[in-house]
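*Asks:* predicted model follows, preceded by the sequence.
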Amino acid sequence: MFRRTFWFSTGVAAGVWATTKVNRKLRQLTPESLAATAANKAVEAGHRLKDRAVGFALDVRDNMAQREAELGDALGLNASADPELPAPGRPPALEQGVPPSRRPTAENRTKPKYAEPTTYSYNRNEDH
């Protein structure tokens, strides 16, 4: 009698466990769940890629500044002719050939030459 009760309860427990496992796996395989999983993985991959790109950009910027300093020292651009005078500063590259009256400021900025895009209705039944 105890044997039968033991095996019956073992069978019930195994059935409940198997049913729970199957239902959980079926919920994971629904289209909504698969789409959410794919979206989460894509977001995580995007964050990893962004972190690596930012790190790479910072490394490039540091190496660029170091190399620019080396070239400035090699060409004598960083050394001043008179020890009492500071080294001559360079004007920004964008404003070198532009006279001060033509440099962009808040007052003399021009608006873009293109017009604002017009909105269109994309109703397929509208033309028929």
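*Replies:* Looks like it came in fine. These numbers were taken from a predicted model, which means no experiment stands behind them.
*Asks:* when you work out contacts or count neighbours from here on, use the C-alpha atoms and nothing else.
*Replies:* Will do.
*Asks:* show me where the chain has helices.
*Replies:* 2-28, 31-75 (DSSP state H).
*Asks:* turn the ones you listed into JSON lines, columns for mean neighbour count.
*Replies:* Below are these laid out as JSON lines (neighbours: other C-alpha atoms under 10 Å):
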{"stretch": "helix 2-28", "mean neighbour count": "11"}
{"stretch": "helix 31-75", "mean neighbour count": "12"}
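*Asks:* tell me the contacts of residue 28?
*Replies:* By C-alpha atoms under 8 Å, 6 or more residues apart in numbering, the contact list for residue 28 reads residue 34.
*Asks:* distance of it from residue 44?
*Replies:* 19 Å (C-alpha to C-alpha, to the nearest Å).
*Asks:* another structure for you, compare them:
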Amino acid sequence: MRRLFWLTVGAGAGVYVSHRVKRRVVRFTQAWSPEGVAARAVSTGQGAGERLRHFASDVRTEMRAREEELREAVRMDQAPPDAGHAPARRVLRARYTIIDHDDHDHDTTDHDKDGH
């Protein structure tokens, strides 16, 4: 009786495992068939296109905002100077500062220090 029980358990486990392996093999072959690869490529392309559209939209939004900042800076620059006072000077707000720490590649002469 004991042998019959283990024989039945082993046969059941074998059927279950072979069924699971068959399902995985079928999924794998469908995924890597020409149709499966094409379907994945299309869905990936659509997702990339959607991300690209969002990126372009963000770029346009930030571009408009920065352009408005620059226009405001130019309007400030074009304000008429006070009569009889010092000449008008340019007032532009910098958004970014570039710092160059690469001193070993440049010759440091008095000419370079003056910025000419």
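*Replies:* Noted; the coordinates are in hand. These numbers were taken from a predicted model, which means no experiment stands behind them.
*Asks:* per the alignment, residue 33 of the second structure corresponds to what in the first structure?
*Replies:* In the first structure, residue 33 of the second structure lines up with residue 30, judged by TM-score structural alignment.
*Asks:* sorry, wrong one. I was asking about residue 43 of the second structure.
*Replies:* Here residue 43 of the second structure is matched to residue 40 in the first structure, going by TM-score structural alignment.
*Asks:* okay, now the match of residue 33 of the second structure: neighbour count?
*Replies:* If you count neighbours by other C-alpha atoms under 10 Å, residue 30 of the first structure ends up with 11.
*Asks:* what separates it from residue 49 of the first structure, distance-wise?
*Replies:* The separation that residue 30 of the first structure has from residue 49 of the first structure, given C-alpha to C-alpha, amounts to 28 Å.
*Asks:* same check on residue 33 of the first structure?
*Replies:* To residue 49 of the first structure, residue 33 of the first structure is 24 Å away according to C-alpha to C-alpha.
*Asks:* equivalent analysis for residue 55 of the first structure, please.
*Replies:* With C-alpha to C-alpha as the criterion, residue 55 of the first structure and residue 49 of the first structure are 10 Å apart.
*Asks:* likewise for residue 29 of the first structure?
*Replies:* The spacing between residue 29 of the first structure and residue 49 of the first structure, counted by C-alpha to C-alpha, is 28 Å.
*Asks:* now do residue 8 of the first structure
*Replies:* 54 Å.
*Asks:* return the residue of the first structure aligned against residue 66 of the second structure.
*Replies:* Match for residue 66 of the second structure (TM-score structural alignment): residue 63.
*Asks:* so who does that match touch?
*Replies:* Listed by C-alpha under 8 Å, 6+ apart, residue 63 of the first structure has no contact partners.
*Asks:* distance of it from residue 69 of the first structure?
*Replies:* From residue 63 of the first structure to residue 69 of the first structure the distance is 10 Å (C-alpha to C-alpha).
*Asks:* ditto for residue 4 of the first structure
*Replies:* Residue 4 of the first structure is 87 Å from residue 69 of the first structure, by C-alpha to C-alpha.
*Asks:* how about residue 29 of the first structure?
*Replies:* The gap separating residue 29 of the first structure from residue 69 of the first structure is 58 Å, by C-alpha to C-alpha.
*Asks:* and if you look at residue 56 of the first structure?
*Replies:* With distances taken as C-alpha to C-alpha, residue 56 of the first structure is found 20 Å from residue 69 of the first structure.
*Asks:* do residue 9 of the first structure as well
*Replies:* Residue 9 of the first structure is 79 Å from residue 69 of the first structure, by C-alpha to C-alpha.
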